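Q: Structural data only, the sequence is not supplied:
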């Protein structure tokens, strides 16, 4: 299974995976509006891979088959203030 990867010019760390190059028919218009003009990154052969860096490859393949696309968003930023407060509470206890 081949997969085409695009990055978002609007949201750093957001990637859109499609089965076919430039085939955005199944991607909701609102998502594309937010994503911005997709910028082609690479084409991957998923059959030759056991895993990807930040995506469960089985979830990716399932999403491509069922909805025709997969959207990867960056993880939420760490809340360093909350972590600091929690460590202060742990030091007191």
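A: Yep, that arrived. Keep in mind it's a predicted model, so treat the numbers as computed, not measured. Residues are numbered from 1 along each chain as shown.
Q: only C-alpha atoms for contact and neighbour calcs from this point on.
A: OK.
Q: longest helix anywhere in this protein?
A: Counting residues, the longest helix in the chain under DSSP state H turns out to be helix 80-92.
Q: what's that helix packed up against?
A: Here helix 80-92 touches no other helix or strand, going by 3 or more CA pairs under 8 Å, 6 or more residues apart in numbering; DSSP states H and E.
Q: next one: that helix to chain centre, how far?
A: Distance of helix 80-92 from its chain centroid, counting by CA atoms, centre = their mean, to the nearest Å, is 31 Å.
Q: for the protein, what spans make up the helices?
A: Secondary structure of the chain, counting by DSSP H: helices at 29-35, 57-66, 80-92.
Q: which residues does the residue nearest the centre of the chain contact?
A: Nearest to the mean C-alpha position of the chain, by CA atoms, centre = their mean, lies residue 72 at 0.9 Å. Residue 72 is in contact with 13-17, 55, counting by CA atoms under 8 Å, 6 or more residues apart in numbering.
Q: put this beside the first:
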């Protein structure tokens, strides 16, 4: 069996909220209450989920299981208040903010 395609949408209503779908535009799998809270989804990315794929904030197994069982996965990135305070202080000192996920 080949790699599973994953379709990623971001919320225009809530910052840092992403919806991963097993099929493009398959919102029928997502509960209506969740879609109401998510708001209008904006397609941002499609990728092939493979064991070689490095994911951020979710494991390959978690994502694969959710997509297989439910057809979707919701990711909410919660801002780290301590990190925000550190970057506020860096800004006050004229320093650039720290990057969350440095590019390799």
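A: Done, it's in. Because the structure is predicted, anything quoted here is derived from the model rather than measured.
Q: hang on, the earlier thing: please work out which of the helices of the first structure is packed deepest.
A: Using mean count of other CA atoms under 10 Å, the stretch among these with the largest mean neighbour count is helix 57-66, at a mean of 15.
Q: The second structure: strands as residue ranges?
A: 4-11, 17-21, 41-49, 72-76 (DSSP state E).
Q: isn't residue 48 of the second structure right up against residue 4?
A: Yes - assessed by CA atoms under 8 Å, residue 48 of the second structure is found in contact with residue 4 at 5.5 Å.
Q: contacts for stretch 34-42 of the first structure?
A: 4-11, 14, 16.
Q: what comes up buried for that stretch?
A: 35, 38, 40 (16 or more other CA atoms under 10 Å).
Q: and the residues you listed as JSON lines, adding distance to residue 26 of the first structure?
A: What follows is these, written out as JSON lines (distance: CA to CA, whole Å):
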{"residue": "35", "distance to residue 26 of the first structure": "14"}
{"residue": "38", "distance to residue 26 of the first structure": "14"}
{"residue": "40", "distance to residue 26 of the first structure": "17"}
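Q: quick one: which of those is nearest to residue 89 of the first structure?
A: Distance ranking of the buried residues of stretch 34-42 of the first structure against residue 89 of the first structure, using CA to CA, places residue 35 first at 40.0 Å.
Q: List the contacts of residue 92 of the second structure.
A: Per CA under 8 Å, 6+ apart, neighbours of residue 92 of the second structure: none.
Q: For residue 82 of the second structure, see how far away it is.
A: With distances taken as CA to CA, to the nearest Å, residue 92 of the second structure is found 15 Å from residue 82 of the second structure.
Q: Now check the first structure for the residue matching residue 70 of the second structure.
A: By TM-score structural alignment, residue 70 of the second structure lines up with residue 67 in the first structure.
Q: ok, that match - contacts?
A: residue 26.
Q: Tell me the counterpart of residue 42 of the first structure in the second structure.
A: By TM-score structural alignment, residue 42 of the first structure lines up with residue 45.
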